[in-house]
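J.: build me a model from this:
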Amino acid sequence: MDENCSSIRADLLQRLQSLTQHAATDDTLPLPDLANQLTELANHMRLASRNAALPPAPRAATCDTAMDTGPRGAVQGAPTDAAAFPGQQPSKKQRRAPREFDFSRYRTRFVALELMYVGWSFQGFARQDNTENTIEGVLFSALRKVKLVPEAAATPISDLNYSRCGRTDRGVSALGQVVALRLRSSARVDEPEAPLELEYDYPRLVNKALPPEVRVLGWAPVPAEFNARFCAQYREYKYFIVQQRLQPSPPPPPLPPAHSEAKTASAATLQPGGDNGAISTHAVEGSGEAQGGPSAEPLPGPVPDPEPNLDPDSVSDLDPGTSCCSFLLDIDAMRAAAAHFVGEHDFRNFCKPDVATVRSFRRRILSFTINPVSTSTADKAHQVFAMTVRGTAFLWHQVRCMAAVLLMVGRGQERPEIVSKLLDVETTPRKPQYSMAPEEPLLLYACGFSSLRFRRSTPAMDGTMGDVAGLMHRHLIGAALTAACHSRLTKDDRCTEDVAAARSGVGGSAPHIPLERRQTEPSVEERMARRGLPWPPEPRQPGRGEGTGGADEEGEDDAMME
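T.: Got it, this is the predicted structure:
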């Protein structure tokens, strides 16, 4: 065997090795393309083998010609050492320049994806122009990287029939978020639709390009008329709170008087005195609620300030140091208050009103429970509870507003009946100023659809379970670390008096002002009049889809972008 044919043999073997490595590392490589490229390579090998028996001079020319002919059926982006056209001299180091992926060669499939994400480090779910650090931002970046959707410049997202079930806010997490869109299929345009068993394992492909905090759990084929937002029959949220099991030393303050009694009651009625044992360790009021100091009586009626300055976050009902809602809570009182939410009500006093898009503030709550969470804990002095609410749809920040009021009830600052009073918009047409509960404990737990069964593969789920276990271990270690610090500090005799003072509210914390005595925001009617809009607005046509209570306004689900 002369030197020239030895070089051809080495080149053929190198091409075979490159093709094998490419097929092993690229799960998106279609089987028909792989078969075509292997067939082409086999033909080159047979041709080189036949030419080995020819005289030396013709054999060398023929072998060169064989190597000059590149694989015409090569997959785009697959590595190859052969030249692209006959007549060109090959080179061992030569590589074909990558060409743009041709999506027109493949069919598409309309699918629903089930997503899980821990949203603490993201700027919300919806994509934004000024940052890529959103759930949708990293999702579409991953879809483009694995060539399941074209680049944004070639195909706008609107052309993918994209829809989402919920629009969670900054810091909010999800376990059952659902989106729908068109993705590239494994079948070519000239082939019939691929059977589900032979379709791409979409979760496995996309998860390789996603950060560990975001995972695709499953996929399902859906009909062309499916819309993840309008076809949802319910959304279920969980809001996690911490019950402090240790009995604090100071006695609880009395429950606030009823609204009729408050008109004649003095500020002295807020002095500490025992009653039912459901007490608050901290209650900090913002300057916007108690004009002129803690003892000043707020003026009734709407706040004269313009609407943009009425951000509920400017009014603090929780100490910033207790953002995880850790108190000695009266869980039974909270359950009694939560029962008032069930049914169809006007929730304008339990949301951030968005009069520009919302047509109605009536929503239907299907269930509301408060139960302990069975989980490993590093601190026996605390118990985690989950407030689980299921409804057909939710208003902007509705869940966090409901959680905030329930926490006031649990701390003994409000009676359970305050919920029914705030739901009665005839007697309470204006929302009292109060801050929402923090966003980190909120989880979009599930989105319900009547006929949607997600497909999950064992390899994809094994990888996801490992990623979730890693995140869980990280947070368990963090909980154990902070619990050790807390235990050490509580046993330190040198800071016992300071800790007791902090628990009793001494050191700058203002007394709780009952919701019925607080300043109020403008009513919905006043907001609409300010914008020159009629109220009630003109009714819309019935919404699309099969959902029994699908969203009627864009971004109405709890936790919209701030």
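
J.: use CA for all of it now, contacts and neighbours both
T.: OK.

J.: quick one: the closest residue to W120 other than its chain neighbours and I241, what's the gap?
T.: Nearest residue to W120, sequence neighbours excluded (CA to CA, 6 or more residues apart in numbering): G171, at 4.0 Å. Using CA to CA, to the nearest Å, we find G171 at a distance of 16 Å from I241.

J.: and the residue nearest to W120, how close does it get to L442?
T.: Taking CA to CA as the measure, G171 falls 8 Å from L442.

J.: please give me the structure for this one as well, since I'd like to look at both together:
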Amino acid sequence: MPSSKPFIFNSYSQRKIALKFSYSGWSYNGLAAQSVPTPLPTVEQTLWDALSKGRLVDASKSFDSAGWSRCGRTDKGVSSAGQVVALWVRSAYTPYNAPHAPHAIEAFKQPTAARPPSLSKAQHASIDSADESERDSVRERVYKEAHEAQIFKESQPQTHELNYIQILNSLLPPSIRILGWAPVHPAFDARFDCLRRHYKYYVDPAASPQGPGLDVGRMNTALQRLKGTHDFRNFCKVDASKQIKNFHRTIHDAWIEREENLNLHCVNLVGSAFLYHQVRCMMAVLFLVGCGKEEVSVVDDLMRVELDPEHPHLPTVIGKPIYDMAHDLPLCLYDCVYDDSKVVWRSAPCGSESE
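T.: Predicted coordinates:
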């Protein structure tokens, strides 16, 4: 029997895409892949393993080799309903049938290695049955015919891309689901091209970390004071290794809504970017306000890290007060928002480049 055809990843074309997906945070040791063993798998490593098994990336290479970027890093226990990563993946298109303008693939890489032609059983048999004196010439002729047939096949019109959603969801555990994919430009970065990130934090007023009887109205009043551009150094966990000097971030919108079917309240926070543990720290302060242990004005106090020249009598809070962060499990990265003209999500099984 002939040996199985080797899979040479670099003999296939690649394109850059963004993937939108959801995951249950409690099943994983956070989003980001780690260089050391972790008690639980990470979301990224699980996704990479599925990409490798589906031969969509080169399993022998690293995340960096695929141009990997992520939108928002989530910690252990935190879930997402709309996380986004971007990377180069194998494409069904070839240099011979890739679409041209106006539907050309913006980020398209041609193969860098030759793909061995596929031989049929009859072709293998013709080589094996040839006289020894003629076997080399027969082999050369058969491989030439196979190569020409392969080029002809690759030149035929290709109307649909690989079914990325189906391939990955068939290989991923149920706790991670691919929701859609989008063609992106070569320089696209899932983190830096994101316009807004929308977080949701679910609250049960009858069973909060500070005890029952949360005043959701007080929490919402305090929440509104977080909107706008502020210095949030007292609402985050400072990571000395990252050497962050700018703690200013912008909260575009914030509100609390009631989830009727779940008997819960949902705190919504929409911002351009967030500091390390910023949402959980803000929620911790909101819980203190909601249970009456702090006044609503504590939010303004914590954001006043420099002397206010218009109100010099007001105190500044230079060192972050000690308080426990809110729990990770109720937190969800709900959505990552991009420019609709640059990122068009596809959720259908397959998609034509002209769609």
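
J.: for the two chains, what TM-score is obtained?
T.: Comparison of the two superposed chains (TM-score structural alignment, normalised by the length of the second structure) gives a TM-score of 0.75, and 281 aligned residues with a CA RMSD of 2.0 Å.

J.: neighbour-wise, which of G171 and L442 of the first structure wins?
T.: Set G171 of the first structure next to L442 and count neighbours by other CA atoms under 10 Å: L442 wins out with 27 against 20.

J.: tell me the strands in the stretch 151-300 of the first structure, going along the chain?
T.: Along the stretch 151-300 of the first structure, counting by DSSP state E, counting those that start in this stretch, strands occupy 163-164, 173-188, 214-221, 234-244.

J.: please produce CSV containing these, extended by distance to R527 of the first structure.
T.: Listed next are the strands of the stretch 151-300 of the first structure as CSV, based on distance: least, CA to CA, whole Å:
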stretch, distance to R527 of the first structure
strand 163-164, 29
strand 173-188, 31
strand 214-221, 38
strand 234-244, 28
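
J.: give the aligned equivalent of K293 of the second structure in the first structure.
T.: Superposed on the first structure with TM-score structural alignment, K293 of the second structure falls opposite Q413.

J.: now do the SS call for that match.
T.: Here Q413 of the first structure is recorded as coil under DSSP: H, G, I helix; E, B strand; the rest coil.

J.: do the one 3 residues further on as well
T.: Reducing the assignment at P416 of the first structure to three states with three-state DSSP gives coil.

J.: the strand or helix carrying R15 of the first structure maps to which residues in the second structure?
T.: Per DSSP states H and E, R15 of the first structure falls inside helix 3-25. Residue correspondence for helix 3-25 of the first structure in the second structure, counting by TM-score structural alignment: none.

J.: likewise for stretch 476-485 of the first structure?
T.: Using TM-score structural alignment, stretch 476-485 of the first structure lines up with nothing in the second structure.

J.: give me the buried positions along that stretch.
T.: Residues of stretch 476-485 of the first structure classed as buried by neighbour count (16 or more other CA atoms under 10 Å): A483.

J.: stretch 204-224 of the first structure now?
T.: With burial defined by 16+ other CA under 10 Å, the residues of stretch 204-224 of the first structure counted as buried are 204-207, 209-210, 212-222.

J.: give me the aligned partner of C231 of the first structure over in the second structure.
T.: Aligned by TM-score structural alignment, C231 of the first structure pairs with D193 of the second structure.

J.: can I assume its match is in contact with Y338?
T.: Yes: with contact defined as CA atoms under 8 Å, D193 of the second structure counts as touching Y338 (6.8 Å).

J.: what do the two both touch?
T.: Counting by CA atoms under 8 Å, 6 or more residues apart in numbering, D193 of the second structure and Y338 have no contacts in common.

J.: trace T392 of the first structure over to the second structure, please.
T.: Per TM-score structural alignment, T392 of the first structure is aligned with S272.

J.: any figure for the gap between its match and R141 of the second structure?
T.: Counting by CA to CA, the separation of S272 of the second structure from R141 of the second structure is 61 Å.

J.: of those two, which one has the most company?
T.: Per other CA under 10 Å, whichever of S272 of the second structure and R141 has more neighbours is S272, with 16 against 13.

J.: list the residues that contact the closest residue to that one other than its chain neighbours.
T.: Leaving out its chain neighbours, the residue that sits closest to S272 of the second structure by CA to CA, 6+ apart is R196, at 4.4 Å. By CA under 8 Å, 6+ apart, R196 of the second structure lies in contact with 270-273, 336-338.

J.: and R196 of the second structure, how far is that from R225 of the second structure?
T.: From R196 of the second structure across to R225 of the second structure, the span is 19 Å (CA to CA).

J.: stretch 361-373 of the first structure maps to which residues in the second structure?
T.: The aligned range for stretch 361-373 of the first structure in the second structure is 247-259, by TM-score structural alignment.

J.: counting neighbours, what do you get for V267 of the second structure?
T.: Using other CA under 10 Å, the number of residues around V267 of the second structure comes to 21.

J.: how about the one 3 residues further on?
T.: Burial of V270 of the second structure, expressed as a neighbour count using other CA under 10 Å, amounts to 22.

J.: ok, back up a step: list the contacts of the match of C231 of the first structure.
T.: Applying CA under 8 Å, 6+ apart to D193 of the second structure gives the contacts Y338.

J.: what do you get for the one 10 residues further on?
T.: Listed by CA under 8 Å, 6+ apart, the contact set of V203 of the second structure reads 264-267, 330.

J.: V238 of the second structure: which of the residues you listed is nearest?
T.: Comparing the contacts of V203 of the second structure against V238 of the second structure with CA to CA places P330 closest, at 21.9 Å.

J.: quickly note the distance from the aligned partner of the closest one in the first structure to M334 of the first structure.
T.: Here P330 of the second structure is matched to P441 in the first structure, going by TM-score structural alignment. Applying CA to CA, the value for P441 of the first structure to M334 of the first structure is 17 Å.
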